[in-house]
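J.: Okay, structure incoming, though there's no sequence with it:
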């Protein structure tokens, strides 16, 4: 438990607190999202703030991003493709997508 809490606190420090719901951040960390993304800056993939800004008026964005989380994608944010993440359930993919889109 202490190890998990420490990981969440470290991620909060590294990613900022713009959308730092600890439960959702822990989910993103456990599903390896934070290996390529950060809340406020581009890492390998786009920042969550950039994703949220790009899709802020798109009513289908949660479903679209949930699908990309599960199946992967390419060509939207540059030449590096996002790999499929088959370990994520449909419910968790939707939760992660909504969380990413909440970035301000």
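T.: Cool, the structure landed. If you're wondering where the values come from, they're calculated on a predicted model, not measured in any experiment. Numbers count the residues shown, from 1 in each chain.
J.: make it CA atoms for all contacts and neighbour counts henceforth
T.: OK.
J.: And the contacts of the lengthiest helix in the chain?
T.: In the chain, ranked by residue count with DSSP state H as the criterion, the top helix is helix 2-15. Contact with helix 2-15 is made by 20, 22, 25-26, 29, 38-41, as judged by C-alpha atoms under 8 Å, 6 or more residues apart in numbering.
J.: Next up, a structure to set beside the first:
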């Protein structure tokens, strides 16, 4: 019961805390339509409530995710599923709430954008 309350509290916090960095460096998205669409989707979502581009917040920084995961089709699909279903354990004890309202196609585009940020300093 305590874990459920904790997870719900964290999810509520993530959804209620907006602001912060919503976009990235425009040169990361320039020229790649998938990355540009992903940037737009991330900017319109509540991702910034828990993630920042270059700093760890509630969740890991996007550039660290890009550094940890190689940009492969398998990793993109795995991470897209985590966006939709949520997950925990890969970045510590704080679970990521699922975002079931995000389509698989949109989640893939968002992940492609995040993985493009691996070189952001």
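T.: Structure's in. What do you need? Given the structure is predicted, the values throughout are model-derived calculations rather than measurements.
J.: TM-score of the superposition?
T.: Once superposed, the chains reach a TM-score of 0.76 (TM-score structural alignment, normalised by the length of structure 1), with 92 aligned residues with a C-alpha RMSD of 2.2 Å.
J.: buried residues in the longest helix of structure 1?
T.: 7-9, 11-12, 15 (16 or more other C-alpha atoms under 10 Å).
J.: I'd assumed residue 40 was in contact with residue 106 of structure 2.
T.: No - with contact defined as C-alpha atoms under 8 Å, residue 106 of structure 2 does not reach residue 40; the gap is 10.2 Å.
J.: Quickly find the element holding the alignment partner in structure 1 of residue 108 of structure 2.
T.: In structure 1, the residue matched to residue 108 of structure 2 (TM-score structural alignment) is residue 94. With elements taken from DSSP states H and E, the one containing residue 94 of structure 1 is helix 90-101.
J.: Same question for that helix: list its buried residues.
T.: 92-101.
J.: could the residues you listed be laid out in TSV, adding distance to residue 76 of structure 1?
T.: Below are the buried residues of helix 90-101 of structure 1 laid out as TSV (distance: C-alpha to C-alpha, whole Å):
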residue	distance to residue 76 of structure 1
92	22
93	19
94	19
95	21
96	19
97	16
98	19
99	20
100	16
101	16
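J.: right, and out of those, which lies closest to residue 71 of structure 1?
T.: Residue 71 of structure 1 lies nearest to residue 93 out of those, by C-alpha to C-alpha, at 10.3 Å.
J.: and the closest one, what is it in contact with?
T.: Contact analysis of residue 93 of structure 1 by C-alpha under 8 Å, 6+ apart lists 65-67, 69-70.
J.: pretty sure residue 108 of structure 2 is touching residue 76, no?
T.: Yes - at 6.3 Å, residue 108 of structure 2 counts as touching residue 76 under the criterion of C-alpha under 8 Å.
J.: In contact with residue 70 of structure 1, which residues?
T.: By C-alpha under 8 Å, 6+ apart, the contact list for residue 70 of structure 1 reads 84-90, 93.
J.: Make a PyMOL selection of whichever of the residues you listed turn out to be buried.
T.: In PyMOL syntax, the buried subset of these is picked out as below (16+ other C-alpha under 10 Å):
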select buried, resi 85+88+93
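J.: Go through the contacts of residue 70 of structure 1 and name the one nearest residue 57 of structure 1.
T.: residue 93 (19.7 Å).
J.: gap between that closest one and residue 9 of structure 1?
T.: 22 Å (C-alpha to C-alpha, to the nearest Å).
J.: And residue 30 of structure 1, by the same measure?
T.: From residue 30 of structure 1 to residue 9 of structure 1 the distance is 13 Å (C-alpha to C-alpha).
J.: ok, now residue 35 of structure 1?
T.: According to C-alpha to C-alpha, residue 35 of structure 1 and residue 9 of structure 1 sit 16 Å apart.
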